[in-house]
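can you look at this prediction? I've put the sequence above it.
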Amino acid sequence: MTRQLHLNAFLMNTGHHEASWRLPESDPYAHVDLAHYVRLARTAERGTFDSLFLADGPQLWSNLAQRPAGALEPLTALATATEHIGLIATASTSYNSPYNLARKFASLDIVSGGRAGWNIVTTAGAEAARNFGLDAEPAHAERYARADEFLDVARKLWDSWEDDAIVADKTAGVWGDDSKIHPPRHRGTYFRVEGALNVPRTPQGYPLLVQAGSSEDGKRFAARHAEAVFTAQQTIEDARAFYADLKARTAEAGRNPEHIKVLPGIVPVIGSTEAEARAAERELEDHIVHTHGVARLESLLQLEPGTLELDGPLPADLPSEDAVEGAKSRYTLVVQLARRERLTVRQLIGRLGGGRGHLTFAGTPEQVADAIETWFTQGAADGFNIMPPVLPSGLDAFVDHVVPILRERGLLRTAYGPRRTLRERYGLPRPANQYTVRENALV
């Protein structure tokens, strides 16, 4: 097959731009409206996207004055409202237990017929830590060590049923074969988990494993485990370097580099002309409340409130990435963007307003398609995390006007075809059951 794009629709309430909720077209209550998410899911499915993605975290993001806050967990409902598209949910390894989370993803995979994906996060930030009885967030390296063990336990649980454990022999009165159940009996640094999962092995075996950290710890984790990586890159040069580095690390970890897909985020602001797209971008920037942006930047950069001057540059004496225990890679990206383009704090807030560090691109459908094709064909991406600045109109514009161009160029499927599971769409094998493999090796 000709190599084709993997497209993921990253859905965020009224859109990714922080001021999207202020536009006349936007519904400020969309973040708790299931019908809103169903409409978006069906639009993405019409565009033959591989998957939907919802970010999440165990804390209330931002302050209520800034933008719609709080979120539903609608993926199980979306599984019944869609037929083909993958469903990727964020869940933290820092503030969950392996048994409960493995069960939730197994249930989603079964209900959806093999379309579940897990965006594995370690959750930065003291706010989340305090919601779970901690005084401060655990150290960056410790969060990733816990994530390694968490994923090990989750895999043991997903494999705790062999595929043919259910016999369903009515004549003999035998429903299942107990010899094909494998309790993990795990004893580790962070977890003790005794029994088998109470959900059978799923259509995919495991959900698609997705990761979004681009720090050194994050890249090491991705190389060992991830099958898709969401990343923020501002230039094609940086994207190509990240792509090559991650593929090389994956090979060094003994895995096939083709089995990890790199999906940078892009915020497409689309207009029938370039001038129209630029005007739409300016309208969004004009609706930014800069006091919120200053507070968010000071938090990211670990500065005391009141440090930043709106029309001045970032301070020269910012801490190095090594001193940051939160979102290390995003910290570095924001600082490098400000330094490289000599942005004032006001300008930097405008650049971050649409995608929080992801590439914002304003142009015609043809120009957006050109940018996607260039990154895809020049070793910077296997596909993209599409992040519409305004929803639902931004996703409608992408599906109605950019998708047909990508299809004409042979870069995107015109229909879903026979590959039904999310893993199959990503060209990934179904993982073998580790207990079965071990038993066969002993024979």
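Noted; the coordinates are in hand. Numbering: from 1, shown residues only.

C-alpha only now, for contacts and for neighbours.
Will do.

then Trp118 would be within a strand, right?
Yes. Counting by DSSP: H, G, I helix; E, B strand; the rest coil, one finds Trp118 located in a strand.

ok, now how distant is it from Arg3?
24 Å (CA to CA, to the nearest Å).

of the two, who's got more company?
Per other CA atoms under 10 Å, whichever of Trp118 and Arg3 has more neighbours is Trp118, with 23 against 11.

show me the contacts for that one.
88-91, 105, 207-210 (CA atoms under 8 Å, 6 or more residues apart in numbering).

where do the strands sit along this protein?
Here the chain has its strands, by DSSP state E, at 6-11, 51-54, 86-92, 116-121, 166-169, 174-176, 186-187, 192-193, 208-211, 228-231, 261-270, 359-363, 383-386.

against that first model, consider the following:
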Amino acid sequence: MARKRQIKLAAYLIGSGMHFTAWRHPQSSPDASIDVKALQKLAQIAEKGKFDLAFIADSLAINHESHPHILNRFDPIVLITALAATTEKIGLGATASTTYSEPYTLARQFASVDHISGGRAGWNVVTTADATGETVLNFSKKKHWEHDHRYERAEEFIDVVQGLWDSWEDDAFIYDKESGQFYHPKKVHELRYEGEYFQVKGPLNIARSRQGQPVIIQAGASVPGQRLAARTAEVVFTHWDDIEEAKQFYQKLKSQLKEFDREEDELHILHGISPIVGETEEEAIRKYNELQQLVDPYESLRFVSGYMGNVNFSKYTLDTPAREVEFPKVNSIQSQFNEMKKIIDQENLKVGDLYTRFFGAAKRDGFIGTPLQVADEIEKWFTEKAADGFMIQFPLLPRDLDDFVTHVIPILQERGLFRLDYEGDTLREHLGLQVPENRFASKEKQLNRI
């Protein structure tokens, strides 16, 4: 009997919140992004709400346009290790770049966290957008690779990492004290990978975890990004302007899974939302307005600039029609830039409207309202297959996370849309994903059948 489809939830943990001005709010702690106890508390609140995943993003360069909590933050892999120590069930996802990392090192880091957490780790694969051109300068390089080139490297990178994660068969370590045999020599495998970008011998010096391999997470919506996701991803983060666009993307990406002999339920698409909950709709709007009133228009435009090719918005008045702005060619998050540019071309936006129009934490939508209104909107997106779940980027933390867990989760549970409790211990179990078979053990089985 097939399991009933249920909503998947990820909590985006970023300092005092996703809204650009969250750190200035009277209820916030401006240093929350480097307060490990505060971050551990956020993960515990999300675990209380039975979230599938607590997620940590990253950036490899900063400038004066960066989100405040990007300026001062922990390394994500180190942080999820700390979160693992104070949680028991919730999955823990961290971002790491395929453009500015080495596969062996990254494979070892995530395998280590997967063991430490008891099989709860997920790797958010990014190729690294470098809209400002500054990331490359931190890694002794002269030029940031072009978009499609980065995705070609990423495909090889993931293949190498997953191959290294399979270095040891599940029963390779026998620890036989009497015979003195620590492991079974025939159950450890050298990868011996040779590709265009990487040459990696292996084996990795750590066994497979109880979930086999960390879960692969991605966020690319471009054509190369979709292909990479269809082949390798198990969770995909998206953000679309409306439900119809989200449904089109959902169907398009799911349809590509067949090419790689995958089923639809092997990949979960999570749409980004920023809910604010109030006892009444008026209270929710008041909470939203409290954050909006703290926005310095030109400060917020500096943040927008990083997503639109490093535009100098200071030379434009806030009333300038956005269509008149000169946008350079971007070698960044192309799908996001294209979506934003399309909206600018179609709508009569002013320069001063851009931050509020484009960024979920600053946007008035159906996810701001009473618990019932927010739950209704979530159910609509889920049942109409615009998403399998949601990456929740709370505008103000911990307030909005706490409100969501206390007031919205119970409604979703009552409707049978969300779990009452965790039914397993690993991230794969939460997501309903199978433990991947060890490729080397599988190959041996096939040879034995011949």
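Thanks, I have it. Since the structure is predicted, the reported quantities are computational estimates derived from the model, not experimental observations.

returning to that earlier point: ok, the contacts of Trp118 of structure 1 in structure 2: which stay?
On the basis of both residues aligned by TM-score structural alignment, their matches' CA atoms under 8 Å, what survives of those in structure 2 is 88-91, 105, 207-210.

which one of these sits closest to Ala69 of structure 1?
Nearest to Ala69 of structure 1 out of those is Thr90 (CA to CA; 16.3 Å).

what distance do you get for that closest one to Val334 of structure 1?
In terms of CA to CA, Thr90 of structure 1 sits 23 Å off from Val334 of structure 1.

and the angle from the biggest helix by length in structure 1 to strand 116-121?
If you go by DSSP state H, structure 1 has its longest helix at helix 140-158. With axes from the mean of the first three to the mean of the last three CA atoms, to 10 degrees as the basis, helix 140-158 of structure 1 and strand 116-121 are set at 160 degrees to each other.

what packs against helix 140-158 of structure 1?
Counting contacts by 3 or more CA pairs under 8 Å, 6 or more residues apart in numbering; DSSP states H and E, helix 140-158 of structure 1 is packed against helix 98-112, helix 216-225.

picking that back up, can you say which of the contacts of Trp118 of structure 1 are buried?
88-91, 105, 207-210 (16 or more other CA atoms under 10 Å).

can you redo the strands of structure 1 as CSV with distance to Glu283 of structure 1?
Shown next, in CSV, are the strands of structure 1 (distance: least, CA to CA, whole Å):
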stretch, distance to Glu283 of structure 1
strand 6-11, 21
strand 51-54, 26
strand 86-92, 31
strand 116-121, 32
strand 166-169, 58
strand 174-176, 61
strand 186-187, 55
strand 192-193, 53
strand 208-211, 33
strand 228-231, 27
strand 261-270, 11
strand 359-363, 12
strand 383-386, 20
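
show residues contacting stretch 101-109 of structure 1.
By CA under 8 Å, 6+ apart, stretch 101-109 of structure 1 touches 75-76, 79, 91, 115-118, 154, 157-158, 197-204, 206-207.

give me the range in structure 2 that it lines up against.
Using TM-score structural alignment, the residues of structure 2 aligned to stretch 101-109 of structure 1 are 106-114.

go on, stretch 36-44 of structure 1?
Stretch 36-44 of structure 1 maps onto residues 38-46 of structure 2, going by TM-score structural alignment.

ditto for stretch 151-165 of structure 1
Under TM-score structural alignment, the match for stretch 151-165 of structure 1 is residues 158-172.

list the buried residues in that stretch.
Result for stretch 158-172 of structure 2 [16+ other CA under 10 Å]: buried residues 158, 160-170, 172.

same check, this time on stretch 282-301 of structure 2
In stretch 282-301 of structure 2, counting by 16+ other CA under 10 Å, buried: 283-285, 287-288, 291-292, 295, 297-301.

same check on stretch 393-410 of structure 1?
393-399, 401-406.

repeat for stretch 36-45 of structure 1
So stretch 36-45 of structure 1, judged by 16+ other CA under 10 Å, has buried residues 36-38, 40-45.

so which of the residues you listed belong to helices?
36-38, 40-45.

could you identify the most distant pair in those residues?
Checking those with CA to CA, the most distant pair is His36 and Glu45, at 14.4 Å.

any idea what Gln213 of structure 2 aligns with in structure 1?
Counting by TM-score structural alignment, Gln213 of structure 2 corresponds to Tyr206 in structure 1.

how close does the closest residue to that match other than its chain neighbours sit to Arg420 of structure 1?
Spatial nearest neighbour of Tyr206 of structure 1, chain neighbours left out: Trp158 (6.5 Å); criterion: CA to CA, 6 or more residues apart in numbering. Using CA to CA, we find Trp158 of structure 1 at a distance of 20 Å from Arg420 of structure 1.

with Val399 of structure 1 instead?
From Val399 of structure 1 to Arg420 of structure 1 the distance is 21 Å (CA to CA).

could you do Arg220 of structure 1 as well?
30 Å.

state the span of structure 1 onto which stretch 272-287 of structure 2 is aligned.
Counting by TM-score structural alignment, stretch 272-287 of structure 2 corresponds to 265-280 in structure 1.

centre of the chain to that stretch, how far?
Computed by CA atoms, centre = their mean, to the nearest Å, the chain-centroid distance of stretch 265-280 of structure 1 equals 23 Å.

still on that earlier bit, out of the ones in helices among the buried residues of stretch 36-45 of structure 1, who's nearest Glu25 of structure 1?
Nearest to Glu25 of structure 1 among these, with distances taken as CA to CA, is His36, at 13.3 Å.

for Leu395 of structure 1, which non-adjacent residue is spatially closest?
Pro388 (5.7 Å).

alignment lookup: that neighbour to structure 2.
Aligned by TM-score structural alignment, Pro388 of structure 1 pairs with Phe394 of structure 2.

now Thr377 of structure 1
With TM-score structural alignment as the criterion, Thr377 of structure 1 pairs with Thr383.
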